[in-house]
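A.B. asks: here is a sequence together with a model predicted from it:
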Amino acid sequence: MVFLMRYSLITRFWWGQRGEERKTPWVARESLICTKEQGGMGFRDLKGFNIALLARQLWHLHQRPESLVSRIMKAKYHKNVNILEARIGYRPSYVWRSLMGVQEFLVDGLRWKIGHGSAVRIWGDRWLPSTPNNIVYSPPMGLPVDSVVRELIDEEEEKWDETILESCFPSDMVDAIKQILLRNSTEQDRLIWMDNDDGNYTAKSGYQVWLRRFQEQHDPRSVGDPALWKLLWSLNLPPKIKVFMWRFTREALASGERVNKRNPERSGACPFCDQHETQSHAFFECSWASRIWRSTGVARCFELRGDSNCMDWVRNVVKTVPVSELEEWIVLLWALWRERNAHLFNGKKMEECDIGPRAQLYLEEYRYQQEERFHSPTPQVNQTWARPPAGRVKLNTDVGLDYTGAGLGVVARDHNGAFILAAVKRIKGVRDPTLGEAMAVEFGFQLARQHQMASPIVETDCQVVVNRMAAPERVQTELGTILRNIKRLATETGGGQVQHVSRKANEAAHIMAHTKARWDIADVWFDRPPLNLLDQLASDDVTSLSS
């Protein structure tokens, strides 16, 4: 009830209510809550946000079992199970009842990240990312029903035991299991939040999950053309005209027909021709509007309309005219509606021949002001490979992905630009680009340590990996295991660095990542690079001299 009251205040403000006056909401609350890409206005739903915040508290209690409040909760409500398996119990406090109210929401978004595998049941727990609900859906075969994931791992080689997998699961599930990266069998199994890159639950990601479910349940009509809405909101137009365009496209303007339906005492006639005024009539069918369209020389808008509604007209226009012309048409629509309201409510009427030119002038002035406001020189980004400082080695790394797995490419050069080595290794089952980029950086550091390169500079064109290296211990997903190993290798090589570089400056590593190679075995070239790399090395050497 409290949420509805507060949301009522928000919607009243949105529809322009002042004081005790009442304004008509022309769009349902659910449509306003949907994101702009889904045809809404992106209003935050207070109930959903409260659920997201409560889930964050539940996540913190689960992640910090040693904290005082966690120990108090455990002693009182869930002595023998963890907080994600607890029940509401007898005579719960308001706090505990609230936490249990969001337990299902949080648990539905979690899966296990495999470490040693001893805490995760093969059948029943969520640990298999590429299957529905992240569970093993095949019936138990070859192993007891209460078996754990550790029984599927070859502990000596720290990889999946393919013999056991093939005897217990169908082939598609074997492939899905083999895609899970096994790196450190001493790491604990962890529950991670699937809708955040680092595996940690946040209120923001939780609200996005709640909103996605809300949109699917409450406003399926608006879900269907995100590309159209994205284009409309990206147009170079004043915000008030963008909002008008949203209302026009959703047919949420106060046309005579809609006003008459809400209040039969109000006339539904057009203020210019006394015909029944639908939204389509107000902009296209009215003789007054059609004369203005024709006076501007864009009469073909009628050909695009046909018998369709306003949403279909917008779709047809977007497919047919360039963006600059689309902006002009939208401003003219807004001008028509403004003049219609001025005539209806204030008795004012502008000369028809002036409406189009004034709308065009308004748009031109806005564009000019935007150019003046945002015009600034674009910073020049170094797009060429640069030599490392004297005495250091630079290793460029990249990943190449296909349906079978990933190719990890590395090229090492010294401060003179001289070639040291190139390497490629293929890894089965890797499909995630960010994970692949991190594995390529790790491969670069492994080569640097193996060949005693002191304080190497390892470059990647993946900004996410570079950013995550600032705090790898916070990343709970499989990516975190790789990042922590990179940090360890960087320390072992005497303070190695990970740097971001543009894709153009990383072409050599890109070529190596797409070079054919054997599975799980590194192919390395010393002194003489592979033939497919010669031209790029020569090009990098020339550009590095001029940079």
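C.D. replies: Everything's here; your move. The structure displayed is predicted, hence computed values, not measured ones.

A.B. asks: contacts, neighbours, all on C-alpha from now
C.D. replies: OK.

A.B. asks: report the buried residues of the one helix or strand A335 maps to.
C.D. replies: Taking DSSP states H and E as the criterion, A335 maps to helix 323-346. By 16 or more other Cα atoms under 10 Å, the buried positions in helix 323-346 come out as 323, 326-337, 339-341.

A.B. asks: please apply the same query to stretch 46-59.
C.D. replies: Neighbour-count burial for stretch 46-59, counted by 16+ other Cα under 10 Å, picks out K47, G48, F49, I51, A52, L53, L54, A55, R56, Q57, L58, W59.

A.B. asks: report the distance from that stretch to the chain centre.
C.D. replies: Computed by Cα atoms, centre = their mean, to the nearest Å, the separation of stretch 46-59 from the middle of its chain amounts to 20 Å.

A.B. asks: pretty sure E492 is touching Q450, no?
C.D. replies: No: counting by Cα atoms under 8 Å, E492 does not reach Q450; the two are 10.8 Å apart.

A.B. asks: which one of the two is surrounded by more residues?
C.D. replies: Neighbours were counted for E492 and for Q450 using other Cα atoms under 10 Å; E492 has more, 15 against 10.

A.B. asks: could I get the buried residues of stretch 46-59 as CSV with distance to F419 and secondary structure?
C.D. replies: Formatted as CSV, the buried residues of stretch 46-59 follow (distance: Cα to Cα, whole Å; DSSP: H, G, I helix; E, B strand; the rest coil):
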residue, distance to F419, secondary structure
K47, 60, helix
G48, 57, helix
F49, 55, helix
I51, 56, helix
A52, 53, helix
L53, 54, helix
L54, 56, helix
A55, 53, helix
R56, 51, helix
Q57, 53, helix
L58, 54, helix
W59, 50, helix
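
A.B. asks: what are the ranges of the helices in the stretch 101-250 of the chain?
C.D. replies: For the stretch 101-250 of the chain, the helices defined by DSSP state H, counting those that start in this stretch occupy 103-108, 162-168, 171-178, 203-218, 226-234, 239-249.

A.B. asks: want to throw those into CSV with mean neighbour count?
C.D. replies: Output for the helices of the stretch 101-250 of the chain, formatted as CSV (neighbours: other Cα atoms under 10 Å):
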stretch, mean neighbour count
helix 103-108, 17
helix 162-168, 15
helix 171-178, 16
helix 203-218, 16
helix 226-234, 15
helix 239-249, 17
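
A.B. asks: for comparison:
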Amino acid sequence: MTAMPLLKSGCCWRVGSGDDIRIRKDKWIPNYPSNMALHPVAEEVEECMVSDLIDSDLHCWRRDFIMETFQLNDANAIFKIPLSRGRAMDSAVWLQTKNGVYSVRSGYHKARKVMINESWVESSSSVEGHQIWKVLWGLKIPSKLKVFGWRACHEILPTKVNLAKHKILEDVMCHCYKRFTETILHAVWDYGAAQDLNKRAKEFLDKYRKAQVVLTPSNGISGSCVWHAPPAEEFKLNFDVAVFSDQHNSGFGAIIRNSLGEVMAYMLVKGPHMNSSEEADVLACRRAVEFSREVGFSRLIIEGDCLNVMRALSVSIENSSLLGHIYEEIKFNLRGMHVLSINWVKRGGNMVTHTLAKHVRNLIDDLYWIEDTPPPMEDALYYDSLHINE
């Protein structure tokens, strides 16, 4: 029982139905500081459950109600939590491992962090500095940099001064400049190495922002991996996703082709903003499988270019990660279909759907077509046709 506080500090609820999760008292917002809403809510909402924030008929967040109830940063973090289309159960996930399952090693590392950080953290919900946090959480930078900035502003980084306060170290002097104490201000800003690091960080952020810009598809497609047609009487479903950070959304592309490489059906669909590339691909996969069922294709070979997603779908063991309920939903849908195989392919074998997904950026409405060739991917389709008989 003495380990229970540690386990609770390292866990987060994975939202299913939301019936068992308390809005204010439980940790249920992943990829967010403290995994809880940072700002206070109205008294009448204090005792509500997360299920009160979900439209049980449409299986989506009640956006208007959430915008009225929560501060903008908290609301946007909630909207990024993917929901199951079915009646999934709420489940506790261990955040310190990718698969969501506790291990002794991850527990040890979590215990060390708790020992260092315990009692250092204060809330960002105070009125003072509210505008600072609003700007910080709204920055288009990696989440870990936002968290670092938040920790630095609250003076909870493990500098020598802070470690000395908790009897972990005795020496508080900077190991580079012995005449200065190692405070957060000194470590982050003062000495030359920190200034050089700040310069490199700026260069990194510039590269990161440029990488988020979706480029025009290249005419040259790598020949190291190409699309292969399915056997006669069978069909192949390919899917991909493109993330548009500047638009705060994404694009799902999927196509179904026969053994001659002919297009049987395809879709271009706008998706939500994502927390990770794996989340983007698994949500694209879910929509692609739903699309294939809707248009009546059930004998399929399924291909995607995200190794983690295709591997997770290929095993029968239950997925306990933060995205586990989405994986299990896809597997449930696949049980009603005749799926020959689930394969991972390199980008060269998935260029048609990659081009489709990027084209969603320019769309206003979702597009679904049967037995037609969409103009945006004519070149990629032609390239694939050259390798049908290989």
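C.D. replies: Sure thing, it's come through. Just so it is clear, the model here is predicted, and its values are computed rather than measured.

A.B. asks: got the contact list for whatever residue of structure 1 lines up with L323 of structure 2?
C.D. replies: Aligned counterpart of L323 of structure 2 in structure 1: L479 (TM-score structural alignment). By Cα atoms under 8 Å, 6 or more residues apart in numbering, L479 of structure 1 lies in contact with D198, T434, L435, A438.

A.B. asks: repeat the analysis, applying 10 Å as the threshold.
C.D. replies: Shown in contact with L479 of structure 1 (Cα atoms under 10 Å, 6 or more residues apart in numbering): 181, 197-199, 432, 434-439, 465, 468, 472.

A.B. asks: shouldn't it be within a strand?
C.D. replies: No: assignment of L479 of structure 1 by DSSP: H, G, I helix; E, B strand; the rest coil gives helix, placing it outside any strand.

A.B. asks: what's the spacing between it and K113 of structure 1?
C.D. replies: L479 of structure 1 is 10 Å from K113 of structure 1, where distance means Cα to Cα, to the nearest Å.

A.B. asks: so what's in contact with those two at the same time?
C.D. replies: With Cα under 10 Å, 6+ apart, L479 of structure 1 and K113 have common neighbours L181, G199.

A.B. asks: show me the strands in the stretch 251-400 of structure 1, by range?
C.D. replies: For the stretch 251-400 of structure 1, strands defined by DSSP state E, counting those that start in this stretch occupy the ranges 394-401.

A.B. asks: go on, the stretch 101-250 of structure 2?
C.D. replies: Secondary structure of the stretch 101-250 of structure 2 (DSSP E, counting those that start in this stretch): strands located at 235-244, 249-257.

A.B. asks: what range does the last one cover in structure 1?
C.D. replies: Counterpart in structure 1 of strand 249-257 of structure 2, with TM-score structural alignment as the criterion, is residues 405-413.

A.B. asks: how close does A438 of structure 1 get to H116 of structure 1?
C.D. replies: Relative to H116 of structure 1, and taking Cα to Cα, A438 of structure 1 is found at 21 Å.

A.B. asks: ok, now T493 of structure 1?
C.D. replies: According to Cα to Cα, T493 of structure 1 and H116 of structure 1 sit 28 Å apart.

A.B. asks: and the two? Which one has more around it.
C.D. replies: The residue with more neighbours, out of T493 of structure 1 and H116, is H116; 22 against 19, by other Cα under 10 Å.

A.B. asks: need the nearest residue in space to the more buried one, chain neighbours excluded.
C.D. replies: S185 (4.4 Å; Cα to Cα, 6 or more residues apart in numbering).

A.B. asks: number of nearby residues for the one you found?
C.D. replies: 19.

A.B. asks: let me see the contact set for it.
C.D. replies: I114, G115, H116, G117, S118, R150, I153, E155, E156, E157, E158, K159.

A.B. asks: what's the counterpart of the third one in structure 2?
C.D. replies: Superposed on structure 2 with TM-score structural alignment, H116 of structure 1 falls opposite S17.

A.B. asks: was I right to think that match contacts I54?
C.D. replies: Yes: counting by Cα atoms under 10 Å, I54 is a contact partner of S17 of structure 2 at 7.9 Å.

A.B. asks: name the residues contacting each of those two.
C.D. replies: Common contacts of S17 of structure 2 and I54 (Cα under 10 Å, 6+ apart): L83.

A.B. asks: what stretch of structure 1 does the one helix or strand L356 of structure 2 maps to fall on?
C.D. replies: In this structure, L356 of structure 2 sits in helix 351-359 according to DSSP H and E. On structure 1, the counterpart of helix 351-359 of structure 2 by TM-score structural alignment is residues 507-515.

A.B. asks: likewise stretch 48-61 of structure 2?
C.D. replies: Aligned by TM-score structural alignment, stretch 48-61 of structure 2 falls on residues 147-160 of structure 1.

A.B. asks: got a list of what Q383 of structure 1 touches?
C.D. replies: Contacts of Q383 of structure 1 (Cα under 10 Å, 6+ apart): V501, S502, R503, K504, A505, N506, T543, S547.

A.B. asks: mind listing what the fourth one touches?
C.D. replies: With contacts defined as Cα under 10 Å, 6+ apart, the neighbours of K504 of structure 1 are N382, Q383, T384, W385, D461, H510.

A.B. asks: how close does the alignment partner in structure 2 of L534 of structure 1 get to V352 of structure 2?
C.D. replies: Using TM-score structural alignment, the partner of L534 of structure 1 in structure 2 is E378. Look at E378 of structure 2 and V352 of structure 2: by Cα to Cα, they are 8 Å apart.
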